[in-house]
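Visitor: can you look at this prediction? I've put the sequence above it.
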Amino acid sequence: MPLRRHWDELPTSLRREVERRTGVIVRADSVPEGAACEVAVTLQTPTGRVFCKGGRAESRQGWLYRREARINPWLPEEAPRLRWAVEHGGWLLLGFDHVPGRHPCLEPGSPDLKLVADLLATLARELTPCPPIDVQPFTERWRGLIAPELVDGDTLLHTDMTPRNFLLGDRLRLVDWSAPCRGAAWIDTAFMLVRLVRAGHDPAAAEQWAAEVPAFAQADDEAVTAFTDALVRLWDRAQRTSPAPHRGPLLDAARRWRAHRLSRRRPAG
């Protein structure tokens, strides 16, 4: 993760370029966690608050900022609007509508679970067919992990289903569209299902929750099982090559879901 920079550490000329869009910035509060970028800050402007993210334009994350800016106009209202993009002096900053709220609770019994399912159902419906933008096919991203026909589709997917990317205020919204793909409509729900298992759900109960999303309820059974196997292999490889504290619990959750799927194949007796 890149080193996080405070607003007053940025070049003066860059901050002035932003103020040409916002007016005089009266306060800047750094976001302490979440977004994997050099700059993540809430700006208080004369017309209200703006969430600003970004970093060096030629950094490893630079292409992610450009991609997020490119797809934002095509996203439904459940995603915050991009107000401006400033590229100046080797930096690229994006300014979004500020979304106040908390992250949803995914634990068993949480009232937030229905809101998450409803949002995933809405996104799958509104982003099918995929808008006419250039995004990576999921079949390409998972090349060699799964048979392409099992995950191919024409839905614009978010793919990063961490609860930190959901904000619940007056309504539930999904932020950080920096890793989109085009693929089968049920894939985002499958990614979230693993998060539910991580949060304490039994895999069978998590699947019952996921079935509230029509795209997942209609998914091919073989495709979902193959997805669990591919996910375990992908995350196992990531944990071995680049260990991280958050990966272990997620890998365990994916393994539990895969074991559940495979147990349904075994004959009784």
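Guide: It's in. Numbers count the residues shown, from 1 in each chain.
Visitor: going by C-alpha atoms from here, please, whenever you check contacts or count neighbours.
Guide: Will do.
Visitor: what's the helix ranked longest in the chain in contact with?
Guide: Looking across the chain with DSSP state H, the single longest helix is helix 221-241. With Cα atoms under 8 Å, 6 or more residues apart in numbering as the contact definition, helix 221-241 has outside contacts at 145-146, 150-151, 190, 247-248, 251, 254-255, 257-258, 261-262.
Visitor: kindly recompute the last result at 7 Å.
Guide: 145-146, 150-151, 247, 251, 254-255, 257-258, 261 (Cα atoms under 7 Å, 6 or more residues apart in numbering).
Visitor: one more: stretch 55-63?
Guide: Residues outside stretch 55-63 that contact it (Cα under 7 Å, 6+ apart): 37-39, 90-93.
Visitor: switch these over to JSON lines; also include secondary structure and distance to Ala211.
Guide: Shown next, in JSON lines, are those (DSSP: H, G, I helix; E, B strand; the rest coil; distance: Cα to Cα, whole Å):
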{"residue": "Cys37", "secondary structure": "coil", "distance to Ala211": "34"}
{"residue": "Glu38", "secondary structure": "coil", "distance to Ala211": "38"}
{"residue": "Val39", "secondary structure": "strand", "distance to Ala211": "38"}
{"residue": "Gly90", "secondary structure": "coil", "distance to Ala211": "46"}
{"residue": "Trp91", "secondary structure": "strand", "distance to Ala211": "43"}
{"residue": "Leu92", "secondary structure": "strand", "distance to Ala211": "40"}
{"residue": "Leu93", "secondary structure": "strand", "distance to Ala211": "39"}
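Visitor: structure B:
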Amino acid sequence: MSADDATTPDPAPLAFSGQRLDWRDLPRSVRARIQELAGAQVTAEMSATSGLSPGFAAVLELADGRGVFVKAVSPEQNPQSPDLARAEVRAAQAIPPEVPAPALLWHDDDGDWVLLGFEVATGRSPLLPWRPAELRRVLDAMAVLSQARPLPGHQLITTAEHFAEDFRGWRALAGGPGSDLDRTAGWAAGTGDWLRTHLDQLAEWAGDATAALAGDRLVHADLRADNVLLDGDHVSLIDWPHASVGAGWADLMFLLPSVAMQGGGRPQEIFWAEPMSAGVEPEQLRAALAGLAGYFTYGAVQPAPVGIPNLRRLQRVQAEQALLWLAELA
């Protein structure tokens, strides 16, 4: 199937958000600890409106006039979220100064609640559908990231290790109940039928995904419009729990299915036009993209995780776009 054989998906913007706690929802002891770490009483909050993670995420205004962006999560919101918060601490400690990301000011972990305090990243999420000028600014910021190496002494794992299980999605679908594959057949753009007839080939390509993503650069691995803030000429790349060490072009590939689903253009054209793709062999891109598409597709047919009801829909629409792009490389 070529891209021309498929129906072009509706480029209408799709916004996704998680289930957030308010300041008053936090236990009194947690609020007291946050104020202790921040060094002042909290006088106001502005909850984050983007991102999928459950828990508390807000800019807190302090009595001394300062502000701090605070994340707070416990297993009650989602069993995996505390470990992701701990991973974000490790990531923040590995980000070099040239990467446009808010600095971690403090963190705390009592075994139940994990607390993170960041400098406030001002600005807004990109307008959707994507505006070409705003996408250009984000791609320029990513170009800086693509050249960055984690700070010495970091504790990040490789991108290959991070996605080793996730990139086995096609094998899991092939060995799972037929109903999972049947559910993909109804997806828009005809990609469900295409993947069913190419399942073995997709699994074979994805087997080379982790090797294709090997490298020594800092990889965010979860960049989308909701993980970017724009303020004048400044771009902030936020939410780093999936950070790893791998290929400098990996983030460009990870980003583009979401750009396509939100009206930003064709991934195939954008990818090869960016200097970040220099030196990438088409077979490398195909392998990594097959792994990513399998991750999205398998995830999309699983039950929704606790506290993140929108995740499966987000994975489904990104799977559609990844498969359309993959069909162009087939």
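Guide: The structure has been received and is ready for your questions. Quick caveat, the model's predicted, so the values are computed rather than measured.
Visitor: can you pull the TM-score for these?
Guide: Laid over one another, the chains give 0.85 as their TM-score (TM-score structural alignment, normalised by the length of the first structure), with 259 aligned residues with a Cα RMSD of 2.5 Å.
Visitor: rewinding a little: quick one: which of the contacts of helix 221-241 of the first structure is most hemmed in?
Guide: Using other Cα atoms under 10 Å as the neighbour test, the contacts of helix 221-241 of the first structure are led by Ala254, with 28 neighbours.
Visitor: ok, that residue to Leu157 of the first structure distance?
Guide: 20 Å (Cα to Cα, to the nearest Å).
Visitor: please enumerate the strands of the first structure.
Guide: For the first structure, the strands defined by DSSP state E cover 27-30, 39-45, 48-56, 82-88, 91-97, 155-157, 166-168, 172-174, 181-183.
Visitor: so the last one matches what in the second structure?
Guide: Following TM-score structural alignment, the partner segment of strand 181-183 of the first structure in the second structure covers residues 244-246.
Visitor: would you check which pair of the contacts of helix 221-241 of the first structure lies furthest apart?
Guide: Leu150 and Arg247 (25.1 Å; Cα to Cα).
Visitor: what about the match of strand 181-183 of the first structure, how far off from the first structure?
Guide: When the first structure is overlaid, stretch 244-246 of the second structure sits 1.6 Å from its aligned residues on average, using mean Cα distance after the TM-score superposition for the first structure.
Visitor: number of nearby residues for Arg217 of the second structure?
Guide: Count around Arg217 of the second structure with other Cα under 10 Å applied: 21.
Visitor: quick check: closest non-adjacent residue to the aligned partner of Phe216 of the first structure in the second structure.
Guide: With TM-score structural alignment defining the correspondence, Phe216 of the first structure maps onto Ser277 in the second structure. Closest residue in space to Ser277 of the second structure, ignoring its immediate chain neighbours: Trp249 at 5.8 Å, by Cα to Cα, 6 or more residues apart in numbering.
Visitor: give me the neighbour count for the one you found.
Guide: 26.
Visitor: so where do the helices sit in the stretch 1-150 of the first structure?
Guide: 12-22, 62-71, 112-126, 138-141, 148-151 (DSSP state H, counting those that start in this stretch).
Visitor: the longest one vs the second structure, average distance?
Guide: Its match in the second structure and helix 112-126 of the first structure itself, once the structures are fitted together, sit a mean 1.0 Å apart by mean Cα distance after the TM-score superposition for the first structure.
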